[in-house]
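J.: give me a model of this one.
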Amino acid sequence: MLPGGRRIPDQGDGTGKRLRRGPLAYHCAAEPRRHGRLRGHLLRRRRGGCGARHPNHCEAEASAYAPSTAIAPGAIGTRYHLHLRLGDGHIPGQSQLFNNHIPLDPELDEAIAITKTAALVNVSRGDLVPYVITVRNTLDAELYQMSIVDTLPPGFKYVEGSARMDGHEAEPSVEGRQLTWDRLDVAIDGEHRLELLAIVGAGVSEGTYVNRAQAFNAQTGEPLSNEATASVRVVPDPTFDCTDIIGKVFDDANMNGRQDPDEPGIAGVRIISARGLIATTDQHGRFHITCAAVPDEDRGSNFILKLDDRSLPSGYRVTTENPLVLRATRGKMIRFNFGATLHRVIGLSVAEEVFEPGSTEIRQQWESRLDLLLEELGKSPSILRINYLAEIEDPALVRRRINAIRREVTRRWEEQECCLELTIETEVFWRRGEPPQRRGRR
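T.: From the prediction side, this is the model:
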């Protein structure tokens, strides 16, 4: 017997012998019948009766010692009786059974060390994924009749003719997503390397997919190894799933929001997406972003771009919608165009003397200046820049005075119902470099 294991369950196909316990051996009655086919992991029973028949006993094998694990299953020296019948008979030649070395299956949950790897991390639909499975015997005995079962992820399919076992063709039996290689033997410290290809199906959605492999006992179906896994991530295809962005920043001289034949592009302007992607226009004002987004497969997605007006040439202002939102469809290109033009900048400088002391009311002698300002603004699109030159005033009062002038100019501009757009900017300059409160705290 091979110690250190568990008993193999009776298969009901034994020799029909009777057995009772004797002082040194098994006492048998009844004629031996043909042996069954039950096999252990390490040894295999052979057909036939006694190896040596004597007047009062039967020897299953000639040797009193258990066969070495180096002997292959089914070879000479591995005969044994498993199914015996208990009785009191003393039939000559069958009274006792000697040298009946019954093999016991050891616990083989970790007899095989198995690993699985994928050559690719990111794949797209239609790509071929190379997998490698490596199995290694960790026992001090040879293992026979082993099988490797590989389960492909949903939507993946085995490429027929691609499997190689240690460099030789080794086609598996295929049943759905399960691939099986049977009748494998592994020597002591032996190793097998199994390579195969799988193709990603057209219906596979984006995400992570896990391939699983495990070694089993081909006779009992019990696992011989851990479960090895290899993961790949299905990502959008750059050609068929991504949305590319192209566009242009142009000098919109007539401010109609469209690029006319005589309106050139503007170079060196930055375009920024909500995800932080940045593009800079070339010498012709053109830009593009490759695979800027992967829109929703069913209904598409919105995509937003903003022109960084700080990167425009001095005096230029955007004349089109900014930021701009367009609808993106998977696999289709979309175009973003931005217009900008050179605006007139008209400066309006004010100081404390323009207002009544301690208030935001404009003194009467300066009221007529506002009418002249509006007349100049109405000649062409302009930017009004209000500059306040402060000295010792309260900063809060300065802010209220600037806002008061801004509101008054805006009110009078709207009353004229002019078709031109007016942009107002404000700045504060302190004669002494900073507000008086800060100097006091020092």
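
J.: C-alpha only now, for contacts and for neighbours.
T.: Noted.

J.: residues of the longest helix belonging to the chain that come out buried?
T.: For the chain, the helix reaching the highest residue count under DSSP state H is reported as helix 395-416. By neighbour count with 16 or more other Cα atoms under 10 Å, helix 395-416 contains the buried residues 395, 398, 401-402, 405-406, 409, 413.

J.: to check against the first, give me the structure of this:
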Amino acid sequence: MKGLIPLWQHRHWLLTMLLPGVALLQVLPGVTQETLQISNTGSVIFRAPNSDTPRTVPSNPTTFTAVTDVADLEVVKTGDRSAAEPGDTVTYRLLVRNTGTAAVNNLVVQDVLPLGMQFVGKSLQGTVGSGTTSTPVALPEPTTNNRTIAIAVPNGLAPQQTLNLTYSVVLTPDAIRGSGRNLASAIGNTGTREIRSNTASFLVRIRPGILSDCGTILGRVFVDKNFDGEQQPGEPGVPNAVVFMDDGNRIVTDPNGLFSVANVIAGNRTGAIDLSSLPGYTLAPNLYRIEANSQSRLVRLSPGGLARMNFAVTPAFGEQSTR
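T.: Here you go, the predicted structure:
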């Protein structure tokens, strides 16, 4: 055949010659290998220009790996409560399934805890089973790195086996600054092939409990006889005095002249005494601190903290200092 295009331009023809050889490959029943190394070759017969003699050109051998059995990991995560606060203990359950047809070796389950959750030592328990039967499995104590827990499973998982893990964490005060969501996954190998699971998550809603960004203001209104701004023995509290806070709250003192305001947003807070609620009294002068000679008080309230706000008054007819 004359006028043929050179061989290197017959790429499609060469490919179609190789494909039938691959198509004849099949994995026979009873083969227990997880992977097979497959070699394939092909050849092309052609006639060169100005020649009637056919020529055969063999291809280079091509080798690829065929996987006959593959493992597949699936992770499901649950917890024993949906909400918690600092000091509480949460118990997690991890279910790891091998839904594939090959065993998983060197299996490690990882859980990344949110800020403020700490693993409780010796709380890890595990069982392995298939179907409705399960048996306890001995597991080494997990390793922890920052907030990541790594649980090694010495014997791995056989096909269609399920691993059940339970363990506990305790919430620290830092938990109120965390997301409450942790992420769990599993990794292992089948032969030389790495197997990774999905990433499962579980969310615990964090309640502040007794820990909060808000604080409490305590105070008193009292008769200051020596004009030092501090309540001394013999200086009685004044009941029914009205104090207005900067957020609009109206506070009335008890029979001992005391008052308190809870759940106040942290920061600079001010309060002012309403002298019209105290007939016969006026603001007591302070002989030691100029800033105390005002109807208002400024305090710095830290998150979750306490601040004191006192008001000293004196009878309006002008009681003299005892000093």
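
J.: just to revisit the earlier point, what span of structure 2 lines up against the longest helix of structure 1?
T.: Taking TM-score structural alignment as the measure, structure 2 aligns no residues with helix 395-416 of structure 1.

J.: ok, then the element right after that helix?
T.: Per DSSP states H and E, helix 395-416 of structure 1 leads on to strand 422-430 as the next helix or strand towards the C-terminus.

J.: report the buried residues of that next one.
T.: When neighbours are counted by 16+ other Cα under 10 Å, the buried residues of strand 422-430 of structure 1 are found to be 422, 428.

J.: following it, which helix or strand comes up?
T.: Reading on from strand 422-430 of structure 1 to the C-terminus, the next helix or strand found by DSSP H and E is helix 436-441.

J.: before we move on, back to that, nearest to residue 168 of structure 1, of the buried residues of helix 395-416 of structure 1?
T.: Within the buried residues of helix 395-416 of structure 1, distances to residue 168 of structure 1 taken as Cα to Cα reach their minimum at residue 406, with 84.8 Å.

J.: need the contact list for that closest one.
T.: Neighbour list for residue 406 of structure 1: residue 424 [criterion: Cα atoms under 8 Å, 6 or more residues apart in numbering].

J.: ok, and the closest non-adjacent residue to the counterpart of residue 296 of structure 2 in structure 1?
T.: Aligned by TM-score structural alignment, residue 296 of structure 2 pairs with residue 323 of structure 1. Once flanking residues are discounted, residue 323 of structure 1 sits nearest to residue 306: 4.2 Å by Cα to Cα, 6 or more residues apart in numbering.

J.: that neighbour contacts residue 276, correct?
T.: No - Residue 306 of structure 1 sits out of contact with residue 276 when judged by Cα atoms under 8 Å, with a separation of 10.5 Å.

J.: and the match of residue 296 of structure 2, how many neighbours?
T.: By the other Cα atoms under 10 Å criterion, the neighbourhood of residue 323 of structure 1 contains 14 residues.

J.: so it touches residue 303, yeah?
T.: No - contact status for residue 323 of structure 1 versus residue 303: not in contact, 10.4 Å apart, counting by Cα under 8 Å.

J.: any idea how far residue 247 of structure 2 is from residue 165 of structure 2?
T.: For residue 165 of structure 2, the distance to residue 247 of structure 2 (Cα to Cα, to the nearest Å) stands at 50 Å.

J.: quick one: which of the two has more around it?
T.: More neighbours sit around residue 165 than around the other of residue 165 of structure 2 and residue 247, counting by other Cα under 10 Å; the figures are 20 against 11.

J.: for the stretch 101-250 of structure 1, what spans make up the strands?
T.: Along the stretch 101-250 of structure 1, the stretches classed as strands by DSSP state E, counting those that start in this stretch are 112-118, 122-123, 128-137, 143-151, 156-158, 164-165, 168-169, 173-175, 178-186, 191-200, 207-217, 228-234, 243-251.

J.: tabulate those strands (JSON lines), appending distance to residue 369 of structure 1.
T.: As requested, those are arranged in JSON lines below (distance: least, Cα to Cα, whole Å):
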{"stretch": "strand 112-118", "distance to residue 369 of structure 1": "78"}
{"stretch": "strand 122-123", "distance to residue 369 of structure 1": "68"}
{"stretch": "strand 128-137", "distance to residue 369 of structure 1": "77"}
{"stretch": "strand 143-151", "distance to residue 369 of structure 1": "85"}
{"stretch": "strand 156-158", "distance to residue 369 of structure 1": "78"}
{"stretch": "strand 164-165", "distance to residue 369 of structure 1": "91"}
{"stretch": "strand 168-169", "distance to residue 369 of structure 1": "95"}
{"stretch": "strand 173-175", "distance to residue 369 of structure 1": "91"}
{"stretch": "strand 178-186", "distance to residue 369 of structure 1": "88"}
{"stretch": "strand 191-200", "distance to residue 369 of structure 1": "75"}
{"stretch": "strand 207-217", "distance to residue 369 of structure 1": "67"}
{"stretch": "strand 228-234", "distance to residue 369 of structure 1": "68"}
{"stretch": "strand 243-251", "distance to residue 369 of structure 1": "33"}
